[in-house]
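Student: My questions concern the predicted model and sequence given below.
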Amino acid sequence: MKKRLQSTLITLFLTFLSGCATLNSPQQQDPNLPVPSGIKTISDSREIGFEWASLGDDERIAGYSIYRLEPNKGGYSLVGKVEDRFATHFVDSGLKPDSDYSYEIRSYSKNSVSAPSKQVSAHTRAMIESVPFAEAIQGLPERVKLIWRPHPDMAVNGYEIQRADGEDKKYSRIASLKGRLNAEFIDSSVKSNQTYYYIIYAQTSKGLSKPSNPLKATTKPLPLPIRAISASKDEPKKITLKWQSTPFDDFSHFNIYRSSAKFLPYTLHDTSKTNTYTDLETSNDATRYYQVSVVDKDGLESQKVEVIGHTLAAPKAPKSLAAEPTATGIALSWGAVAGAKKYKIYKKSADFDGLLAEVSGTTYVDTRLAPDSSFTYNVVAVDNYGLESSKSDSLKIKTNAEF
């Protein structure tokens, strides 16, 4: 691995030296070498092209060196070479639009270089203007729409869209569109209630145009969340949710999410058009966790607000079930249960199995007995809502033969 890395570094270094060598030129000047003349230039926004009279008949010449004036470096710097004596053209690229440049061209042989040509000056063309009209459509749900008038210059082959996400105005490219007649772009990689800035550039084969004026757009805000939410904790087999919300024109509905445990994820349980919702539950003494949000007609959803609800618990099972023989039968008694409205007595024997009676008190006398028989009793408490407790402990009794 180490040897491979060293080999790679050596290769890169040699490549670097090779690249530098292509821009090296002999330093010794030979006054007998012919100097390029008849130099003409043609400019674009980022390039300058050169043409000179041919010197190909002189076999001493190996090629031509092009030097550009670099004021910050104090003189001319070699910017290109043409390694063929028959060549008569060169293009200097990567230049700044609407800028002045000065050049000298020399011929060179194997060991020397000619005197410099006359200084040649050229001016790069200014970038073309951006689109003549552009507009950002704001207030859209999680998107910004840009429209513009197609560029009139037939050299335009597309557009580049740049965006800044804040006041710092640090623009970066988000899209490139092909075709001069394209006149729309929808940015869907935006967030709700955020402000964005855009610049449109026309694209040609030579580069980008001047930037358009910055376009500003703010996306549609999310609906306001609900407030003052409550959930019932004492209703039988249901939980009622109530909340308040701020009315707005494009309201669609409320989303109700539910979880059966605090550590479990919420899932969409139902929707509601009103500020109340009743969740019908089959379980007694059940806790449910809810989240409620507001949704508009574009599908934008507000922040979710949480609440916890609870169903009513059933009465507790009666305790202390007891039996005592009487002159007419067996007297049953048990302890009172809080919240109980009535009690159901269940009986099981050889010829009966089911509900024996319903009473409002805590005693009952069973007179339907047979001698030398076994009977089993249970009692269930029932509250005002009809919720029933579990059965009490069983009480088993056997009558004697003389009963």
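Tutor: Right, received. Where do you want to start?
Student: C-alpha only now, for contacts and for neighbours.
Tutor: Will do.
Student: how close does the residue nearest to Ser272 when sequence neighbours are not counted sit to Ser54?
Tutor: Leaving aside its chain neighbours, Ser272 sits nearest to Phe254 (5.1 Å; criterion: Cα to Cα, 6 or more residues apart in numbering). Counting by Cα to Cα, to the nearest Å, the separation of Phe254 from Ser54 is 82 Å.
Student: So for these two, which sits in the more crowded spot?
Tutor: Between Phe254 and Ser54, counting by other Cα atoms under 10 Å, Phe254 is the more crowded of the two (23 against 15).
Student: how far out from the middle of the chain is the helix or strand harbouring that one?
Tutor: Phe254 belongs to strand 251-259 when assigned by DSSP states H and E. With Cα atoms, centre = their mean, to the nearest Å as the basis, strand 251-259 stands 21 Å off its chain's centre.
Student: same for that strand, what does it pack against?
Tutor: strand 267-272, strand 287-296 (3 or more Cα pairs under 8 Å, 6 or more residues apart in numbering; DSSP states H and E).
Student: Could you tell me the angle between the last one and strand 251-259?
Tutor: Note on geometry: by axes from the mean of the first three to the mean of the last three Cα atoms, to 10 degrees, strand 287-296 and strand 251-259 are set 160 degrees apart in direction.
Student: let's bring in a second one:
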Amino acid sequence: MRNLRVKILRVFLVLALLSEVGRALFIEYPLPVIKGVRKVVDRGSVGFEWDSVAKYPYVTGINIYRAKARPGINQVYTKIASIPNRFATHFVDTKIEPNTKYFYTFTTISGLNESAYGDIVPVKTKPPYKKVKVISAEVVAKDTVKILWVPSSEPQIYKYIIQRKKDNFPKWFYLDSVKGRLMPEYIDMTAKRGHTYQYRVIGVDANGLGSIVSDVLKVEVK
């Protein structure tokens, strides 16, 4: 008899647990809709802030959706992040491109349930950094080419990437990089006699975001 009572008690405990799990997963609570989202926009990132939904204890997190603007057709939203915390009020998206328009929206979640989309937030990122003004590429010694440019006026630039291609080969290759926004030169000591080289320079910020590619400098190593 005692064993039977224990088994019955276990069954009731399991049913009670399943009931609580079921409530968390399947019961449709009136989930709050996120509105009034504020934004701060940069070239390759955008930050968002919204009013807290912490007063809703059944909210388990927040989903963020993004669509890259497509003129004349409905936007296609993709979930880019899920924050498993109802106390969160901020999010930064760093995987976007300069000079591009996007749309964002946010939802709240509770178990398997999700709210309707909140306000649609348009974002237009800033243009890329201005291109580096190159001056010259000159053979200064055997197998040695000196490249000069004007230091970027963009204060965020902290290094320059030098790219090179040889003769009529169509592809550009990374050659080297130099740190310091005020650095105006690079010396290529890997050039070989009998070839024509082309060079271009890209300014890069601390987040790896590049400027518009510079004009091309061409030099023949005789």
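Tutor: Done, it's in. Since this is a predicted model, take the numbers as computed values, not measurements.
Student: Work out the TM-score between the chains.
Tutor: Between these two chains, after superposing, the TM-score reads 0.80 (TM-score structural alignment, normalised by the length of structure 2); 194 aligned residues with a Cα RMSD of 2.3 Å.
Student: re the thing from before, give the aligned range of the strand holding Phe254 of structure 1 in structure 2.
Tutor: Aligned using TM-score structural alignment, strand 251-259 of structure 1 spans no residues in structure 2.
Student: Would you mark the buried spots in that strand?
Tutor: By neighbour count with 16 or more other Cα atoms under 10 Å, strand 251-259 of structure 1 contains the buried residues 251-259.
Student: Now the two most distant members of those residues.
Tutor: Largest separation among the buried residues of strand 251-259 of structure 1 by Cα to Cα: Phe251 and Ser259, giving 25.3 Å.
Student: how about Leu4 of structure 2, secondary structure?
Tutor: Assigned with DSSP: H, G, I helix; E, B strand; the rest coil, Leu4 of structure 2 falls in the helix class.
Student: Map it across to structure 1 for me.
Tutor: By TM-score structural alignment, Leu4 of structure 2 lines up with nothing at all.
Student: Tell me the spacing between Leu4 of structure 2 and Val14 of structure 2.
Tutor: 15 Å.
Student: Please say which of the two ends up with more neighbours.
Tutor: A side-by-side neighbour count of Leu4 of structure 2 and Val14, using other Cα under 10 Å, places Val14 first with 12 against 9.
Student: does the more buried one sit in a helix, a strand or a coil?
Tutor: helix.
Student: Superposed on structure 1, what's the mean shift for the helix or strand where Val145 of structure 2 lies?
Tutor: Assessed by DSSP H and E, Val145 of structure 2 sits inside strand 144-150. Compared with structure 1 after the fit, strand 144-150 of structure 2 shows a mean deviation of 1.0 Å (mean Cα distance after the TM-score superposition for structure 1).
Student: So which residues of structure 2 form helices?
Tutor: Secondary structure of structure 2 (DSSP state H): helices located at 2-26.
Student: so who does Ser214 of structure 2 touch?
Tutor: Applying Cα atoms under 8 Å, 6 or more residues apart in numbering, one finds that Ser214 of structure 2 lies in contact with 131-134, 200-202.
Student: looking at structure 1, which of those residues still make contact?
Tutor: Checked against structure 1 using both residues aligned by TM-score structural alignment, their matches' Cα atoms under 8 Å, these keep these contacts: 131-132, 200-202.
Student: Could you identify the most distant pair in the residues you listed?
Tutor: Between all members of the kept ones among the contacts of Ser214 of structure 2, the farthest pair (by Cα to Cα) comes out as Lys131 and Arg200, at 10.2 Å.
Student: Could you check which of these two has the larger neighbour count?
Tutor: Arg200 (24 against 18).
Student: so how far is Pro98 of structure 2 from that one?
Tutor: For Arg200 of structure 2, the distance to Pro98 of structure 2 - Cα to Cα - is 20 Å.
Student: Show the contacting residues for the nearest residue to Ala88 of structure 2 once chain neighbours are set aside.
Tutor: Leaving aside its sequence neighbours, Ala88 of structure 2 sits nearest to Ser52 (Cα to Cα, 6+ apart; 7.1 Å). Ser52 of structure 2 sits next to 86-89 when contact means Cα under 8 Å, 6+ apart.
Student: how about Ser52 of structure 2, what's its partner in structure 1?
Tutor: In structure 1, Ser52 of structure 2 lands on Ser54 (TM-score structural alignment).
Student: Distance check, its match against Leu332 of structure 1.
Tutor: 130 Å.
Student: before we move on, what about Ser212 of structure 1?
Tutor: For Ser212 of structure 1, the distance to Leu332 of structure 1 - Cα to Cα - is 95 Å.
Student: and if you look at His151 of structure 1?
Tutor: 99 Å.
Student: what's the answer for Arg227 of structure 1, then?
Tutor: 54 Å.
Student: These two - which one has more neighbours?
Tutor: Ranked by neighbour count (other Cα under 10 Å), Arg227 of structure 1 and Leu332 place Leu332 first, with 20 against 14.
Student: give me the element the more buried one is part of.
Tutor: Using DSSP H and E, the element containing Leu332 of structure 1 is strand 330-333.
Student: Give me the neighbour count for Arg181 of structure 2.
Tutor: Using other Cα under 10 Å: Arg181 of structure 2 sits among 20 other residues.
Student: thought it was touching Lys159?
Tutor: Yes. With contact defined as Cα atoms under 8 Å, Arg181 of structure 2 counts as touching Lys159 (5.8 Å).
Student: got a list of what the counterpart of Ala88 of structure 2 in structure 1 touches?
Tutor: Alignment note: Ala88 of structure 2 maps to Ala87 in structure 1; criterion TM-score structural alignment. Residues near Ala87 of structure 1 by Cα under 8 Å, 6+ apart: 54, 56, 63.
Student: Redo those residues as TSV? Include distance to Asn378 of structure 1.
Tutor: Formatted as TSV, the contacts of Ala87 of structure 1 follow (distance: Cα to Cα, whole Å):
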residue	distance to Asn378 of structure 1
Ser54	121
Gly56	122
Gly63	115
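Student: quick check, nearest of those residues to Lys170 of structure 1?
Tutor: Gly63 (45.2 Å).
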